[in-house]
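S.K.: no FASTA, just this:
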């Protein structure tokens, strides 16, 4: 069977590698995978872990991509889990599936943590149309989306420690625009491109588009417009305008569109909001292996669009006003959106650290949020994460896979009061992560235009800590300035809703406000921006879907 066991030169299709020591099972796996995915992927197979590892080395040596690994757990000499541990070193981006018997379920669950297992399948998987194909298709779709980002036709050339370069890279990554980053100081290709294009060093960052055009020092908005990312409203009036594209906003877009409401969602940066920056969300129901915030955003965006919602990105809401039964949202570009109802799901932004040096070095070694675009650039470097909540813990775990050392600076006495137990356990198991409690950064120092060290204060006094990159998670502030004087807010700027509105005496109708309704009838709030909300992805999704039900009630009574 040369088309499977031996490498083929007939195409450069990505590979799916299956390994099982039982010939009948291996043949069945290869047969089913070939029948459904053989037109897009080469199906390679091996009868043992060592044989599969050698096959992976040969495949990678030819420069071919590996999309999926399928391995049986019970193999003599090298178990499926042991094989996946080694295979992950060779093809870290490949999706990983473990084939198990019912008795191996515990080992499969353990493998989720040990090898970042994406899925485990119980044998037999009959019928494959129900038990195998949907799982593999979903994993391959996710892999393809990531591969497209890595091999994209848009090229960005600039300095790594440049705030402007970082903003463009972050915009492209968060909006899932396929693009390649070329560091002018490290990549010979970057210098060659600049020479051919005739671009001077003082015109960086430079973006080379697929149509051959060149943008020198573009703003994010200019790049978005050239790529067609932002979009324009297609209708004059909507049933529902959603401000914010985080989990709450995306959920509302999905439910609103699916239930026949003319729905448009406006997002100032990229779908996914703050959650979209998370390297790994592991406590969201239905995803036992966890998923990245980027993947969650992609899934939610695709689902909302498929159901008929309009999504406008790189546009910010700057004002809200009521005109009779209509609600008008003014956008930063000067356009307006008219609707019967508005859902405010504008979320929160990370609070800035007000100590010497941080403002000057933001984007040049200091980043707010996970800044996943910087992860690979942190290979073998000293990374500092400031903060003690889940977002900080998720970032530390993620960066530990790249950095030489990750140091967490936590102001409090412990992590237990602010971080989930599963994250604390993960951090404790990582040998290159150090957690320093009762410690804070009091200054940042740069060298050659980028971060070099932090001045920290802890139980033993003050000292300097080397830092090649620093990621800050020190709480959040609501994005509600644009609603000042329009809707009632608490003393921290979070929006009051339901009973809190009624208790504050700012409600003028005879009926009580709905649970998520603000002080302006027909304007609702959901997610982190709501006063007293639970800061979790699942609760935001629940509030977003609940808000649509309340919108229906409001429209029925209007």
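M.R.: Here it is on my side, so go on. Here the structure is a predicted model, which is why all the values come from computation and not from measurement. Numbers count the residues shown, from 1 in each chain.
S.K.: going by C-alpha atoms from here, please, whenever you check contacts or count neighbours.
M.R.: Noted.
S.K.: now do the buried residues in stretch 408-426.
M.R.: 408, 409, 410, 411, 412, 415, 419, 423, 424 (16 or more other Cα atoms under 10 Å).
S.K.: go on, stretch 529-539?
M.R.: So for stretch 529-539, counting by 16+ other Cα under 10 Å, buried means 529, 530, 531, 536, 537, 538, 539.
S.K.: how many residues are close by residue 222?
M.R.: Residue 222 has 13 neighbouring residues, counting by other Cα atoms under 10 Å.
S.K.: got another one to weigh against that:
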């Protein structure tokens, strides 16, 4: 993180010294991909493999939330499972092999339309342009709104898998907040060494939000306990998490438990605020695309083309969305990769596509 902060601040432009490229090699590309999670990496692999001049821009490190997942067991082709870091690192190397540029520690702040070009502006004032842009910005973890959590974040309270903290949990009691797949995957991973793992779930059970295979694994794990209808009321500790106050949602009764480790997975918000006024989004900030833009049978406001938006195309022609940032997306690694590939699908040239005829659609 310190290296990335220095690079974002433009200190020395030492990206090559640490294996990170931060400066684009050109001013104009066929395709700019914004975001380095599974959707963005999928788009970069398929775009570059089709011969498109492709650049992927990521504000931190490639991998996104999937890159932090301890183990993904339902991704096609990996029957024994694979860690998110391994999967996304392979995808990054694959994109680079096909010739995609990967820019790290660059924050995108604006997207503009200039005739047939789509201009992507960075926080330092520089910019690149392209025929097409794919938005694969993903989501960020929601923060737990309970007293004490902010002060103890990084000191016993963690958001995401926090694999680097797993060895320190050996033989200790661990609490995980959340009931979706990311929470289940973390529970299974941490249960290998922890004395006990307790899943705190606001809902009635795990069935509404977690895959069946994970529920089965959790039920078969002797040191994993699920506490339904339970929320964290407060986190306590002097410089380090020491205790949690838990509240029963139905009865209102509270209980204090000893806790040194709490990992939080309570959903995520899209990283799309910088697109306000540029592309249409739903009430939660997720990007609308394709049929969702014309649910009433009419094209979106300002749409000037003779054709309707393509399946993953936003309200701006030539700008596409893939992965978790898309409204009503499946929030799964496989679907994100698939959408990244779909957004690059080469289409036959047609009249008034909004981009040069050589590159109808994202390609």
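M.R.: It's in. Every value quoted in this text rests on a predicted model; they were computed, and no experiment measured them.
S.K.: quick TM-score on the pair, please.
M.R.: Superposed pair, TM-score by TM-score structural alignment, normalised by the length of the second structure: 0.90. Supporting alignment: 344 aligned residues with a Cα RMSD of 2.0 Å.
S.K.: need the contact list for the equivalent of residue 321 of the second structure over in the first structure.
M.R.: Matched to the first structure by TM-score structural alignment, residue 321 of the second structure sits across from residue 525. Applying Cα atoms under 8 Å, 6 or more residues apart in numbering, one finds that residue 525 of the first structure lies in contact with 343, 344, 345, 495, 497, 516, 517, 518, 547.
S.K.: so what's the counterpart of the fourth one in the second structure closest to, chain neighbours aside?
M.R.: Residue 495 of the first structure maps onto residue 287 in the second structure when the alignment is built from TM-score structural alignment. Using Cα to Cα, 6 or more residues apart in numbering and skipping the chain neighbours, the partner closest in space to residue 287 of the second structure is residue 281 (4.3 Å).
S.K.: the one you found reaches residue 292, doesn't it?
M.R.: No - Residue 281 of the second structure lies out of contact with residue 292 (Cα atoms under 8 Å); the separation is 10.1 Å.
S.K.: the more surrounded of the two?
M.R.: Under the neighbour definition other Cα under 10 Å, residue 281 of the second structure and residue 292 were set side by side, and residue 281 has more, 22 against 19.
S.K.: who are the contact partners of that one?
M.R.: 287, 288, 327.
S.K.: out of those residues, flag the one nearest to residue 258 of the second structure.
M.R.: Set against residue 258 of the second structure, the nearest of the contacts of residue 281 of the second structure by Cα to Cα is residue 327 (39.4 Å).
S.K.: which non-adjacent residue is nearest the closest one?
M.R.: Once flanking residues are discounted, residue 327 of the second structure sits nearest to residue 286: 4.7 Å by Cα to Cα, 6+ apart.
S.K.: for stretch 268-287 of the first structure, which positions count as buried?
M.R.: Of all the residues in stretch 268-287 of the first structure, those buried under the rule 16+ other Cα under 10 Å are 268-283.
S.K.: which bit of the second structure covers stretch 320-336 of the first structure?
M.R.: Counting by TM-score structural alignment, stretch 320-336 of the first structure lines up with residues 111-127 of the second structure.
S.K.: chain center to that stretch: distance?
M.R.: 23 Å (Cα atoms, centre = their mean, to the nearest Å).
S.K.: burial count for residue 386 of the first structure?
M.R.: 25.
S.K.: map it onto the second structure.
M.R.: Under TM-score structural alignment, residue 386 of the first structure pairs with residue 177 in the second structure.
S.K.: now the helices for the stretch 301-450 of the first structure?
M.R.: Under the criterion DSSP state H, counting those that start in this stretch, the stretch 301-450 of the first structure contains helices at 358-361, 390-400, 421-429.
S.K.: what is the first one packed up against?
M.R.: Packing contacts for helix 358-361 of the first structure, counted by 3 or more Cα pairs under 8 Å, 6 or more residues apart in numbering; DSSP states H and E, involve strand 440-447.
S.K.: what of the last one?
M.R.: Based on contacts counted as 3+ Cα pairs under 8 Å, 6+ apart, the elements that helix 421-429 of the first structure packs against are helix 390-400.
S.K.: before we move on, the earlier item: okay, the buried residues of stretch 529-539 of the first structure in CSV with secondary structure next?
M.R.: Formatted as CSV, those follow (DSSP: H, G, I helix; E, B strand; the rest coil):
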residue, secondary structure
529, helix
530, strand
531, coil
536, coil
537, helix
538, helix
539, helix
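S.K.: tell me which of the residues you listed is nearest to residue 192 of the first structure?
M.R.: Among these, and counting by Cα to Cα, the member closest to residue 192 of the first structure is residue 537, at 44.3 Å.
S.K.: nearest spatial neighbour of that closest one, skipping sequence neighbours?
M.R.: Once flanking residues are discounted, residue 537 of the first structure sits nearest to residue 247: 6.3 Å by Cα to Cα, 6+ apart.
S.K.: which ones are touching the one you found?
M.R.: Residues in contact with residue 247 of the first structure (Cα under 8 Å, 6+ apart) are 272, 273, 275, 297, 300, 527, 537, 540, 541, 544.
S.K.: what about the alignment partner in the second structure of residue 227 of the first structure, neighbour count?
M.R.: Using TM-score structural alignment, the partner of residue 227 of the first structure in the second structure is residue 18. By other Cα under 10 Å, the residues close to residue 18 of the second structure number 8.
S.K.: run through the strands of the stretch 201-350 of the second structure in chain order.
M.R.: 224-228, 230-236, 243-248, 254-258, 261-264, 268-270, 319-321 (DSSP state E, counting those that start in this stretch).
S.K.: who wins for proximity to residue 32 of the second structure among those strands?
M.R.: Shortest separation from residue 32 of the second structure across these is recorded for strand 319-321, at 9.6 Å, computed as Cα to Cα.
S.K.: can you tell me how far residue 330 of the second structure is from residue 323 of the second structure?
M.R.: With distances taken as Cα to Cα, to the nearest Å, residue 330 of the second structure is found 8 Å from residue 323 of the second structure.
S.K.: now for these two: what residues contact both?
M.R.: residue 336.
S.K.: if we can go back for a sec, and the equivalent of the residue nearest to residue 537 of the first structure over in the second structure, how far from residue 30 of the second structure?
M.R.: Aligning on TM-score structural alignment places residue 247 of the first structure opposite residue 38 in the second structure. The gap separating residue 38 of the second structure from residue 30 of the second structure is 20 Å, by Cα to Cα.
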